[in-house]
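# Predicted model and sequence follow; I will ask about them next.
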Amino acid sequence: MGNRKENSTNMLNEKVILECELMYAICMIGGRWKLLILCKLENGKLRFSELRRHIPEITERMLALQLRELEKDGLVKRTVYAEVPPRVDYELTEISEELVPVWRQLEVWAVKHKNLVQV
């Protein structure tokens, strides 16, 4: 991949996101699967296959991509054990544990307003 131009739309959007704290937060947990993955990890460590069982609608490829992004952003900790066969666990980091009350409040809001809007 080449370098991005300083004035490209992608670079300009990234600057706006970094300047607005709310936009930054939404980008960290946004998308269809990230928040759901974090919620599933709320009760402790899970292996990839366990996460896949808890979220049967997600493809393996998408789960791997989302976990990689969450790890890169510091929201998920990935632990690899030197065993045969190799074992990998995923768990919330301290940063993402601070989000638990936030997503609980979003859940309350969703229950209250879900039926008011037709999807």
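That came in fine, so what should we check first?
# make it CA atoms for all contacts and neighbour counts henceforth
OK.
# residue contacts, Y81?
Y81 is in contact with 87-88, counting by C-alpha atoms under 8 Å, 6 or more residues apart in numbering.
# Any idea which residue is closest to the centre of the protein?
K34 (2.8 Å; C-alpha atoms, centre = their mean).
# Contacts only, for it.
Going by C-alpha under 8 Å, 6+ apart, K34 touches 66-67, 70.
# Ok, I58 next?
Going by C-alpha under 8 Å, 6+ apart, I58 touches 33, 52.
# Okay, and it sits in which element?
Assessed by DSSP states H and E, I58 sits outside every helix and strand.
# got it, and M23?
Per DSSP H and E: helix 21-29 holds M23.
# what's that helix in contact with?
Identification of contacts with helix 21-29 by C-alpha under 8 Å, 6+ apart yields 17-18, 35, 70, 73.
# And the furthest pair within the residues you listed?
Using C-alpha to C-alpha, the two most remote members of those are L18 and L35, lying 20.0 Å apart.
# adding another structure so you can compare the two:
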Amino acid sequence: MALKVRKNHSPEPPEPCMLTHCMAVISGAWAANVIWSLRGGPRRFNELRGDIPPISAKVLSTRLSELEGRGVLSRNVQPTSPPSVEYALTDLGAELVPALQAIVDVGHRLKGRDHA
């Protein structure tokens, strides 16, 4: 016997769906970690690799390029010898930090519940 499909009583998402749009901005492996690491200020590539030990150089490079393209972070070449590059959050990137903080807070509560 087939189950009856129930009506979804959740409100319809606005068009276009802002949740989907926002999640696309921070999508990709380690993207949220990169944003999280930059919340304290500009970081260089190797500093970010140290902040996120499991990330490979290739994935970090890809994620930095994607996040820059989405307007989440800026890439600034420093006039040093040899030249160095610093990455920093843009205003949009900074707006994402409280949302990521809320996710971290829920994660702590879930972890506490799982160990209880």
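Perfect, I can see it now. None of the values given here were measured: they were computed from a predicted structure.
# quick revisit: among the contacts of helix 21-29 of the first structure, name the ones in strands.
Using DSSP state E, no member of the contacts of helix 21-29 of the first structure sits in strands.
# Pick the one among those closest to V102 of the first structure.
L35 (10.9 Å).
# ok, the counterpart of the closest one in the second structure - contacts?
Alignment note: L35 of the first structure maps to A32 in the second structure; criterion TM-score structural alignment. With contacts defined as C-alpha under 8 Å, 6+ apart, the neighbours of A32 of the second structure are 26, 100.
# Would you map the strands across the second structure?
Counting by DSSP E, the strands of the second structure are 43-44, 73-78, 84-89.
# And the contacts of the first one?
Counting by C-alpha under 8 Å, 6+ apart, the neighbours of strand 43-44 of the second structure from elsewhere in the structure are 84-88.
# Most neighbours of all these, which one?
Ranked by the number of neighbours (other C-alpha atoms under 10 Å), the contacts of strand 43-44 of the second structure place A88 first, at 23 neighbours.
# Show the contacting residues for the aligned partner of that one in the first structure.
A88 of the second structure maps onto E91 in the first structure, with residues paired by TM-score structural alignment. If you count contacts by C-alpha under 8 Å, 6+ apart, E91 of the first structure has them with 41-42, 44-46, 76-78.
# In these, find the pair that's most separated.
Farthest pair in those (C-alpha to C-alpha) is E42 and R78. Separation: 14.5 Å.
# between these two, which one's more packed in?
Taking neighbours as other C-alpha under 10 Å, E42 of the first structure and R78 compare with R78 leading, 19 against 16.
# For the counterpart of the more buried one in the second structure, which non-adjacent residue is closest in space?
Matched to the second structure by TM-score structural alignment, R78 of the first structure sits across from R75. With sequence-adjacent residues excluded and distances taken as C-alpha to C-alpha, 6 or more residues apart in numbering, R75 of the second structure is closest to Y87, at 4.8 Å.
# Can you give me the buried ones in the lengthiest helix in the second structure?
In the second structure, with assignment by DSSP state H, the single longest helix is helix 91-114. Neighbour-count burial for helix 91-114 of the second structure flags 93-94, 96-97, 100 (criterion: 16 or more other C-alpha atoms under 10 Å).
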